[in-house]
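Peer 1: okay, predicted coordinates and the sequence, questions at the end:
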Amino acid sequence: MRRFEGQRLLIATHNAGKLDEMRALLAPRGIEVIGAAEAGLSEPVETEDNFVGNARIKARAAVSATGLPALSDDSGISIDALDGAPGVYTADWAETGNGRDFGMAMQRTWDELEAISAPEPRNAQFRCTLVLMWPDGHDEVFEGVLPGRVVWPPRGAEGHGYDPIFMPESHELTLGEMSADQKNTLSHRARAVAKMMAGSFA
């Protein structure tokens, strides 16, 4: 596994919530984090049907545009009763044509579960795939999974995306009710980052 020796890392995301989360997780290493929007990058079209493929598309586009090493994230919620949906299409369920509406996406999720009378607990997993790519095209892949269940109605105004309807296993709060510090100790992204730190940043 290749070690990361640089001091600057481009985070290939336009999602402010993800960027803040990654910045907090990487801060202890003294690494300067630059977001895709700060670098003036456009969002590449994600054409793969899996998290790794889409993460590679984003990392490769960022590296090509800036010459900096890049860290990309493709993540989403997979719900057992919906055969893993929305999965890689998690963000697509929130698209309106005028930005993303995750309230609408959460409602759709619940409506689809109700339509099939999915039994409780409505088990799900938040999944995160990180791709760390160097300017020479080499990459390392790290995956994190947070098991839990979908609950209704949405609870909490913290976090982002589907956090208010996801309750992690062995917890009584949704991710939307947890502080950023609480979430960053257990999230799927934190778990993927921990693997990356133990590998390329060890």
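Peer 2: Arrived safely. Residues are numbered from 1 along each chain as shown.
Peer 1: every contact and neighbour count from this point should use C-alpha atoms.
Peer 2: OK.
Peer 1: can you show me the helices along the protein?
Peer 2: If you assign secondary structure with DSSP state H, the helices in the chain sit at 16-26, 51-66, 102-115, 180-186, 188-199.
Peer 1: now do the buried residues in the fourth one.
Peer 2: To tie it back to what came earlier, the one meant is helix 180-186. Of the residues in helix 180-186, those scored as buried under the neighbour-count criterion (16 or more other Cα atoms under 10 Å) are A180, K183, N184.
Peer 1: how near is the residue nearest to the last one when sequence neighbours are not counted to P147?
Peer 2: If I follow you right, that is N184. Nearest-residue entry for N184: A190, 5.7 Å, with adjacent residues in sequence omitted and distances by Cα to Cα, 6 or more residues apart in numbering. The gap separating A190 from P147 is 13 Å, by Cα to Cα, to the nearest Å.
Peer 1: the two: who's more crowded?
Peer 2: For the pair A190 and P147, the greater number of neighbours falls to A190 (21 against 18), based on other Cα atoms under 10 Å.
Peer 1: which residues does that one contact?
Peer 2: Each residue near A190 by Cα atoms under 8 Å, 6 or more residues apart in numbering is listed here: L25, G144, N184.
Peer 1: take this one as well and set it beside the first:
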Amino acid sequence: MSERNTIGGTIASSLKQVVLASNNAGKLREFAALFETVGIELIPQGRLNVPETEEPHPTFVENALTKARHASKITGLPALADDSGLCVVALRGAPGVYSARYAQLAGGEKSDAANNARLVEQLANEPDRRAYYYCVLALVRHADDPEPLIAEGRWHGEVLGAPRGANGFGYDPYFFLPSLDASAAELEPSVKNATSHRAIALRQLLTRLLEAA
């Protein structure tokens, strides 16, 4: 039996449904595809009338835990949350936790297009284009879980000056992966789901679930 099947069988026996503490359609597609492989039904919080909560913290892990506990408290179900973003070396880790509202911080609108435009402008004369997507996953079995499962993943690449590809969301059209010779938005969903920061974090999370079983 493969490691994936062993992990999947163990998890499926203890967790049948998990609330995803997000209303982001792109994240839902990616996580649903990944969780499907281990037999867990992922329920978006919007389906259970869970309102979004604030993300006031300066770190990814604190924001992820806040969202997971919020969704679990309202639904009574285990909950999974991620906090993720693009970290650019030349910008000292920005946009970071503010990736989804990066343009808003400068008085712009909240949209992928505005965020990407600000990022490209800031890097216009910067030779160092190194960046990485970072993801923290937090899973709580109940709202007051004293031992939340935490996992993380990094996906290293570079920031492009012009967009490439039509898949993905967020900064994907501007995030180039030298190892794959493609932007994240040029990847087939199956390839992205196997290699992304979320995929890396999820594999780590599944291993920790097995250890905790």
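Peer 2: Sure thing, it's come through. These figures come from a predicted structure and were not determined experimentally.
Peer 1: just to revisit the earlier point, what about the equivalent of the residue nearest to N184 of the first structure over in the second structure, distance to P95 of the second structure?
Peer 2: By TM-score structural alignment, A190 of the first structure lines up with A199 in the second structure. Using Cα to Cα, we find A199 of the second structure at a distance of 21 Å from P95 of the second structure.
Peer 1: quick check: buried residues in stretch 109-117 of the first structure?
Peer 2: Judged by neighbour count using 16+ other Cα under 10 Å, the buried positions of stretch 109-117 of the first structure are T109, W110, L113.
Peer 1: tell me how far the counterpart of the second one in the second structure lies from Y174 of the second structure.
Peer 2: If I follow you right, that is W110 of the first structure. If you follow W110 of the first structure across to the second structure using TM-score structural alignment, you land on V120. V120 of the second structure is 9 Å from Y174 of the second structure, where distance means Cα to Cα.
Peer 1: mind listing the shared neighbours of the two?
Peer 2: Residues touching both V120 of the second structure and Y174 (Cα under 8 Å, 6+ apart) are L160, G161.
Peer 1: if I pick S72 of the second structure, what's in contact with it?
Peer 2: Contact criterion Cα under 8 Å, 6+ apart gives V19, P78, A79, V140, R141, H142, A143 as the residues in contact with S72 of the second structure.
Peer 1: state the number of residues packed around the closest residue to F102 of the first structure other than its chain neighbours.
Peer 2: Once flanking residues are discounted, F102 of the first structure sits nearest to A94: 5.1 Å by Cα to Cα, 6+ apart. Other residues lying near A94 of the first structure total 20 when counted by other Cα under 10 Å.
Peer 1: residues contacting the aligned residue in the second structure for M22 of the first structure?
Peer 2: Pairing criterion TM-score structural alignment: the partner of M22 of the first structure within the second structure is identified as F31. Listed by Cα under 8 Å, 6+ apart, the contact partners of F31 of the second structure are L42.
Peer 1: aligned to E188 of the second structure, what sits in the first structure?
Peer 2: With TM-score structural alignment as the matching criterion, the partner of E188 of the second structure in the first structure is S179.
Peer 1: wouldn't that match be in contact with E158 here?
Peer 2: Yes - if you go by Cα atoms under 8 Å, S179 of the first structure and E158 touch, sitting 6.7 Å apart.
Peer 1: so which of those two has more stuff around it?
Peer 2: Neighbours per residue, other Cα under 10 Å: of S179 of the first structure and E158, the larger number sits with E158, 16 against 13.
Peer 1: that one maps to what in the second structure?
Peer 2: For E158 of the first structure, the aligned residue in the second structure is N167 (criterion: TM-score structural alignment).
Peer 1: tell me the contacts of the residue lying closest to G30 of the first structure once chain neighbours are set aside?
Peer 2: The shortest distance from G30 of the first structure to any residue that is not its chain neighbour, by Cα to Cα, 6+ apart, is 7.4 Å, and that residue is Q7. With contacts taken as Cα under 8 Å, 6+ apart, Q7 of the first structure has the following neighbours: G30, I31, E32.
Peer 1: how about the last one, nearest residue that isn't a chain neighbour?
Peer 2: Spatial nearest neighbour of E32 of the first structure, chain neighbours left out: R8 (4.7 Å); criterion: Cα to Cα, 6+ apart.
Peer 1: any idea how far S190 of the second structure is from the aligned residue in the second structure for that neighbour?
Peer 2: With TM-score structural alignment as the criterion, R8 of the first structure lines up with Q17 in the second structure. Relative to S190 of the second structure, Q17 of the second structure is positioned 23 Å away (Cα to Cα).
Peer 1: ok, G39 of the second structure next?
Peer 2: Here the criterion is Cα to Cα. By it, G39 of the second structure lies 17 Å from S190 of the second structure.
Peer 1: one more: V89 of the second structure?
Peer 2: Noted for V89 of the second structure: a distance of 28 Å to S190 of the second structure, by Cα to Cα.
Peer 1: one more: G161 of the second structure?
Peer 2: Look at G161 of the second structure and S190 of the second structure: by Cα to Cα, they are 26 Å apart.
Peer 1: check F60 of the second structure too.
Peer 2: F60 of the second structure sits 26 Å away from S190 of the second structure when distances are taken as Cα to Cα.
Peer 1: just A162 of the second structure next, same as before
Peer 2: Applying Cα to Cα, one obtains 24 Å for the distance of A162 of the second structure from S190 of the second structure.
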